[in-house]
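# Sequence and predicted structure below; questions after.
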Amino acid sequence: MRNLFPGLCAVLALLLGGPARAEPTLRVGATATGLPFTFLDTKTNTIQGVMVDLVTEVGRQAGFSVAVEPLQFSTLIPALTASKIDIISAAMFITAPRKEIVAFSEPVYSYGEGLIVPKADARDYASFADLKGETVGAQVGTAFVEPLKKSGLFAEVKIYDTIPDIIRDVNAGRLKAGFADAPILAYYVKQGLFPGVRIVETLKPAVVASVGISVRKADADLLGRIDAALAKLKADGTVQKILTKWGLPPSADRS
């Protein structure tokens, strides 16, 4: 019996208090140029921002850790469907066409398009129609491209890889106006890096939608855990703390 006792203790230890399983690490796709949602922090050489903080907190609640990988916005969904990443956490609108390809969490934050023009241009633009006949810019893969093109109002809708590229051309006088995510435009302009541009405060957004976290359609269990974590983080004030930390204005929710 004396010889059996240590073995029994070992079995009981495994059954009752064995070592916990390590949390899985999921690959998260994000962009390096989406201030304040996702951006490359050159001091740490890591992707930071609202959606990084959020997915990290969601992971803590849902039982996974995250490894954030920088990708161009237009490559995020292809990377997810090809299983090169497991989650997208970026400034990506929940839209009907995207929902046909990937699954989205409950909404996190809502806003519409913003407009920048050269600072010397003092006109109070309110809609697309006020820029009729002009050449404007938008970022590839965003929800703003099709409405701009379908309006038929513009001489040309130039497509750019990143939002800073749009701002740079407006700043240099190479582009009449640029449309992009309003909070991202506001954040860049606030930094003072592009002194030759201004945000058009009078614009009434034509495209207002919500940002969410996305996963593959087959990952229903993961999506359920993400939504449960988001609900808890909204209820305990964590989501609002993250939004406040990064200086985001109130959500432009249409409800």
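Everything's here; your move.
# okay, CA-based contacts and neighbour counts for the rest of this
OK.
# The longest strand belonging to the chain: how far from the chain's middle?
Identified as the longest strand of the chain according to DSSP state E is strand 109-118. With CA atoms, centre = their mean, to the nearest Å as the basis, strand 109-118 stands 14 Å off its chain's centre.
# same deal with stretch 164-175?
That offset, for stretch 164-175, works out to 22 Å (CA atoms, centre = their mean).
# And here is the other one:
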Amino acid sequence: MKKIKGIVLAMGVVLLLAACGNGKSNSSAAEGDLLKSLQDKGVVKVGFANEKPYAYEEDGELKGGAVAIATAVFENLGIEKVDGHLSDFSQLIPGLGAEKFDVITAGMAITPDRCENVAFGEPEMQYGEGLIVKSGNPKDLRSYKDIAANPDIKVAVMSGATEKDFMLREGISEKQIMMVPDIPASFAAVESRRADATTGTEMTIKMALESANKDKLEFVDNFEQPEIEGVPSYGAAAFRIADDELREAYNAELKKLKEDGKIAELIEPYGFTEELNVVDLDLTTESICNGDNY
């Protein structure tokens, strides 16, 4: 009797282990091909960072450079509707992993660390860094090194953004960095004198300043770009690592748009330019993840 119970118990353990697998969520694979499922439904759930000019809402409609590219690619894949959801930048990758989104995109920079957690599509656009200070630039800040040289200076930066790592590598200490949830909060920190400056991608903070209190804030036109790995940054859509077929199909349609010169047409209405923001055709995500292009 004990032997039979032991066999039953052992079989139960085997079945339990088989059901649990390796503990990683992969429901899209379990349900079948995600790409075909999205094409059948005609809808794809896309997470966008609420970051103008990449993605933002205006008159109830989602707009922005990242929105325009994603919409064009998915339309060419036979997926007519992009069900877009604006989110805090720091919540995009967790939301993708939790299957809240099928894909995320917002000019998200491809970095080696992020490449370990998500599978990036090929690069869609490039951009540099920017700095906003109090009107008149009383501290004469024109680079990250200027901030590092004065330990009393505080700089606000959006949580989850790559700028924190850039600043640390330029010698700015953790004590000088104030983490805030979004761009408006970073502006508020400078306006209230809790911070001396805020930084972010050049296009994002420059566009955001247009709707902020220009009398109190100033964009540093002659900001010196840091000469470090990761600058310029290259933005791309990101997928779950298991969703190879969806990513490859997305890349194939993206390549066509690049070769036809359509990317510039899609992003220029939002303030981007072909000269500054369109990536070279031969640049690959693999080279960026490996750090080969810096």
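Structure's in. What do you need? For clarity, every value in this text was computed on a predicted model and none was experimentally measured.
# still on that earlier bit, got the contact list for the longest strand of structure 1?
144, 167, 170-171, 173, 176-183, 185, 196-200, 203, 205-212, 251-253 (CA atoms under 8 Å, 6 or more residues apart in numbering).
# Mind checking which of these land in strands?
Within the contacts of strand 109-118 of structure 1, residues falling in strands by DSSP E are 177-181, 197-199, 208-211.
# any chance of those in CSV, plus distance to T135 of structure 1 and neighbour count?
Compiled in CSV, these are given as follows (distance: CA to CA, whole Å; neighbours: other CA atoms under 10 Å):
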residue, distance to T135 of structure 1, neighbour count
A177, 7, 25
G178, 9, 29
F179, 11, 24
A180, 15, 24
D181, 18, 25
V197, 16, 23
R198, 17, 22
I199, 17, 18
V208, 22, 17
A209, 25, 20
S210, 27, 20
V211, 28, 22
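# Can you find the partner of K258 of structure 2 in structure 1?
Using TM-score structural alignment, the equivalent of K258 of structure 2 in structure 1 is K234.
# A161 of structure 2 too?
That one, A161 of structure 2, aligns with T142 by TM-score structural alignment.
# what does N117 of structure 2 give?
N117 of structure 2 maps onto I101 in structure 1, by TM-score structural alignment.
# ok, now which ones touch its match?
81, 216-217.
# how close does whatever residue of structure 2 lines up with P164 of structure 1 sit to E122 of structure 2?
Matched to structure 2 by TM-score structural alignment, P164 of structure 1 sits across from P184. P184 of structure 2 sits at a distance of 30 Å from E122 of structure 2 (criterion: CA to CA, to the nearest Å).
# Among those two, which residue is more densely surrounded?
Counted by other CA atoms under 10 Å, P184 of structure 2 and E122 do not tie: E122 has more neighbours, with 25 against 15.
# does the more buried one count as helix, strand or coil?
Per DSSP: H, G, I helix; E, B strand; the rest coil, the secondary structure class of E122 of structure 2 is coil.
# nearest spatial neighbour of it, skipping sequence neighbours?
Counting by CA to CA, 6 or more residues apart in numbering, E122 of structure 2 lies nearest to T285, which is 5.2 Å off, once chain neighbours are set aside.
# Then T81 of structure 1?
R216 is the one closest to T81 of structure 1 (CA to CA, 6+ apart), at 6.3 Å.
# Good, wrapping up.
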